[in-house]
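>>> Okay, structure incoming, though there's no sequence with it:
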């Protein structure tokens, strides 16, 4: 059957199970959009206000489901507007396929109108990328792109398609007739046995879980290991959903804004078991900090092994499969003395004593309202850390945040993707007033698509995290971090067609949350807090993780 390249692309997406596409049209992708019109009963296209948010929405869709998210943009500025979203997905190992149009082949390299080398631009921030110069290769390219995005360590893949390829015709094949290479991981039994023996010999284990647990769907296996060896577990920001927040062995997030229990336990442990996590600069910056611990590192990506912290034993492979093989070989253990020591670290955590509106109070009330039907997305900054510190997560894929790249403006686009992916859940985007201003126009997309997203703006009138660093490390020289904006966030919500609330007193919050949670329309809550409220505890950049700033 002869089809145009645009038809081949759309039918290939349908064959890959794509039901939703986030994008923004333009001249170079008009043929694709014409085909999308013809197949609108098969693929739901969400028109965003900005291409960056199409990428963020595809990312949020993927994080909420585990499927490949898809976004589409035109050539030139449309393509470059995707770059931040692609880099965000790349840093957090999120599988998305980004499709861009380009000028016709005969105009490539001639500085044509709206031409950029998007393949070259995105090379460092994609697992793989393509420019399709033969319509006969398009169908196979799409299949390969989806396979690469989701296999091994997940990540973004870009397909750039010149406009004349979308109008050229080729034979459409049965997808089963298209073969692609498949890399298999074979884990050596001797390595499994070595790791199990190290776990059996240790006296003070600490499990450090990252986002790889979520990607590998290895949450049950992780919990089985934690409970079998009765080990305390800490998580990275990306690993927040790897185990329930309130599990008795969960001692919280580790690192710069981690709990005292996690940070101190790492310095006292004799064996750290890192699972699907990289030792980033926000976790541990110097191996001297954990010199008494042997390190087991298990990850799908061999490039992460020994990159930042040297391991004593390592396994490269799928976490679910590896843990399934390790667990039968480890002995049940109690580690009672060690857990008593860890619990003594827990008792060092400060309790909230401040009156007035605080992040702690907000999440205390939200936790009370939570019926395990909430997905939390965040922008980036203090509010992001408060959400990670104070919200009680039960289920996986319910915390969606930009970890590695730290992209301000990420949360609302991601919330749109997550809400479309999971209409059975209520999505709440936690924002700061600085991050909110970057992409608040995407609230129009939520309104246009009747998405009952709640955006909570922790409004302190400053760029809070940067101000916090200026306070602690720059002798309170608050250069360009006081916003002094006159924007009325409640009126802004109403102008977009949504609902706005302002909370300035504790007595208001519960009623406002009830109304927001029961609303069928998008809501923005302007939650006014003090500009000097800090994210604590904190470890200064480059400092040992047991040197903790508490006040």
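In hand now; what should we look at? None of these values were measured; they are calculated from a predicted model.
>>> From here on, just use CA atoms for contacts and neighbour counts.
OK.
>>> Can you list the residue ranges for strands in the stretch 451-551 of the chain?
Under the criterion DSSP state E, counting those that start in this stretch, the stretch 451-551 of the chain carries strands at the ranges 454-459, 499-503, 523-528, 538-539, 548-549.
>>> what does the last one contact?
If I follow you right, that is strand 548-549. Residues outside strand 548-549 that contact it (CA atoms under 8 Å, 6 or more residues apart in numbering) are 260, 536, 537, 538, 539, 540.
>>> Now render the residues you listed as CSV, adding distance to residue 144 and neighbour count.
Formatted as CSV, these follow (distance: CA to CA, whole Å; neighbours: other CA atoms under 10 Å):
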residue, distance to residue 144, neighbour count
260, 45, 31
536, 45, 21
537, 45, 18
538, 43, 20
539, 43, 22
540, 43, 17
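>>> Could you report the neighbour count for the closest residue to residue 185 other than its chain neighbours?
Leaving aside its sequence neighbours, residue 185 sits nearest to residue 317 (CA to CA, 6 or more residues apart in numbering; 5.8 Å). Counted by other CA atoms under 10 Å, the residues lying close to residue 317 total 22.
>>> report the longest helix in the chain, please.
Using DSSP state H to define each element, the chain has its longest helix at helix 51-65.
>>> any idea which helix or strand comes after it?
Note on helix 51-65: by DSSP states H and E, the next helix or strand toward the C-terminus is strand 69-73.
>>> helices and strands around that next one, which ones?
Strand 69-73 makes packing contacts with strand 20-24, helix 51-65, strand 96-102 when contacts are defined by 3 or more CA pairs under 8 Å, 6 or more residues apart in numbering; DSSP states H and E.
>>> ok, and here's another one to check against it:
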């Protein structure tokens, strides 16, 4: 059967089970958008306000559903507007396929109108990318792109398709897509035995988990593992929800804005088992003082992460779910009563209590937790900054894939797009974006998308009229030189929301947060809540840059020491 390249793209997407795509049309993808129009009963297209919003929405769709997110953009500026979203997905291992148009093959390399070498631009921030110059390679390329995005360590893949390839007639035959198998090819029994030996010899084991646990859907296996070896567990930002917050073994985040308990236990354990985590600088801080009493056992799907930032004593390469399943089947149940008593004592002594400098944000997030507790299912996305860390610290995270945040790249502007993607992927769930006024300035145009599709996304804008995290650093480390961080433009978020056709509400400093948030959710429509907070509220505790994670400022000691 011969069909156009544009129609073939649609058929290949349907082969992959894709029924939602995000994008923005332009000259070099008009044939593809014509095919989308003709197949609108088979694939729903979500028109975002900006291509960056489409890339973040595809990412949020992927993170919340476990499926591949798809975004579409035209050539030139349309394609380059995807770059930040692709880099965000790459740093956080999120499976996204980006399809871009380009000028016809005969015009490539001639500085044609809206031509850019997008494969060259995105080479460092994608798992792989392609430009299709032979129409007979289009179907195979698209199928391979999805396979690469999903297999092993997930990540974004870009496929650049010149306009003439979209218009040409191409022979098409449907293919049944086989599920991507979990990565076990490098999993060696010798490595498993070394891991079992290290765990068996340990008296003070500690687990440090990262986003790889969630990406491999290994939360159940992880909980069984920590129970089996009788160990506490701390988390990177990306792994929040992999172990429920209420689990007594969970000590909270580790690192710069982690808990005192997590940081203390990492530096007190005799074995640190690192599971799907990459030793980010925001976790280890001063590497020479990190986990100095411990042997390091690292479990990861990507061998490039071994010995990159911290040297490990042993490692196992493979899919986290598969590794933990094997370990759980072979390990004898252990007991470390003295060690676990020590952990519980530290949790009592150093609780994650609010300081005076974060009281109001904590009150708002506590109210949000209470309101969401009545929902059957709820997802929280964030932008990047103080509000992001407060949400990580104070919200309860009890399910994997329900806390969507930009970790590796730290992308201001991520949250609203991600919330849109999560709402599209989970139409019956409640979706909240916790934003700061600085970050929300970067993507508030996506309110048009929320209004257009009548998405019941609730956005909390933590409004301190400044770039809060940068101001916090200026306050603590730069002699209070508040250079260009005060946002004193007379911007009214309620009026702006109303202008887009979205409900705007105010939450003033003395208002009852729970009452107002409850009324916002009861509307069951898109809502922006302008949440007034003090300008100098801080994210605490905190490790100063370059300091040991033992040296935290701003924590509360119940014994007053």
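Here it is on my side, so go on. Predicted model, so just to flag it, every value in this text is computed and none were measured.
>>> quick one: TM-score?
With the length set by TM-score structural alignment, normalised by the length of the first structure, the two chains reach a TM-score of 0.97; 551 aligned residues with a CA RMSD of 1.7 Å.
>>> circling back to that earlier point, turn the contacts of strand 548-549 of the first structure into TSV, columns for distance to residue 524 of the first structure.
Compiled in TSV, the contacts of strand 548-549 of the first structure are given as follows (distance: CA to CA, whole Å):
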residue	distance to residue 524 of the first structure
260	33
536	26
537	29
538	29
539	32
540	33
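>>> From the residues you listed, pick the one nearest residue 516 of the first structure.
Closest approach between those and residue 516 of the first structure, by CA to CA: residue 536, at 28.5 Å.
>>> list the contacts for the residue in the first structure that residue 466 of the second structure lines up against?
Counting by TM-score structural alignment, residue 466 of the second structure lines up with residue 462 in the first structure. Each residue near residue 462 of the first structure by CA under 8 Å, 6+ apart is listed here: 433, 434, 481, 482, 483, 484, 531.
>>> now swap in residue 436 of the first structure and tell me
Applying CA under 8 Å, 6+ apart to residue 436 of the first structure gives the contacts 379, 409, 457.
>>> counterpart of the second one in the second structure?
Meaning residue 409 of the first structure. Using TM-score structural alignment, the equivalent of residue 409 of the first structure in the second structure is residue 413.
>>> Just give the number of residues close to that match.
When neighbours are counted by other CA under 10 Å, residue 413 of the second structure registers 27.
>>> again with the one 3 residues further on
In terms of burial, residue 416 of the second structure registers 34 neighbours under the definition other CA under 10 Å.
>>> again, but for residue 202 of the first structure
For residue 202 of the first structure, the count of nearby residues is 16 (other CA under 10 Å).
>>> wait, the residue nearest to residue 185 of the first structure sits on residue 297?
No. Counting by CA atoms under 8 Å, residue 297 is not a contact partner of residue 317 of the first structure; they are 10.7 Å apart.
>>> which residue is nearest the middle of the second structure?
The residue lying closest to the centre of the second structure (CA atoms, centre = their mean) is residue 405, at 4.0 Å.
>>> Please report the distance of that residue from residue 248 of the second structure.
Separation of residue 405 of the second structure from residue 248 of the second structure (CA to CA, to the nearest Å) stands at 24 Å.
>>> same deal with residue 402 of the second structure?
Counting by CA to CA - residue 402 of the second structure and residue 248 of the second structure are separated by 20 Å.
>>> got a list of what residue 454 of the first structure touches?
So residue 454 of the first structure contacts 427, 428, 429, 516, 517, 522, 523, 524, 525 (CA under 8 Å, 6+ apart).
>>> and in the second structure, which of the residues you listed remain?
Retained in the second structure by both residues aligned by TM-score structural alignment, their matches' CA atoms under 8 Å are the following of those: 427, 428, 429, 516, 517, 522, 523, 524, 525.
>>> which residues touch the fifth one?
Meaning residue 517 of the first structure. Contact analysis of residue 517 of the first structure by CA under 8 Å, 6+ apart lists 426, 454.
>>> which residue lines up with it in the second structure?
Using TM-score structural alignment, the partner of residue 517 of the first structure in the second structure is residue 521.
>>> Which parts of the stretch 351-500 of the second structure are helices?
Along the stretch 351-500 of the second structure, counting by DSSP state H, counting those that start in this stretch, helices occupy 359-372, 386-394, 414-425, 437-440, 447-452, 468-477, 493-499.
>>> right, so those helices: which one is the most enclosed?
Per residue and on average, the most neighbours among the helices of the stretch 351-500 of the second structure fall to helix 414-425, with a mean of 30 (mean count of other CA atoms under 10 Å).
>>> That'll do, ta.
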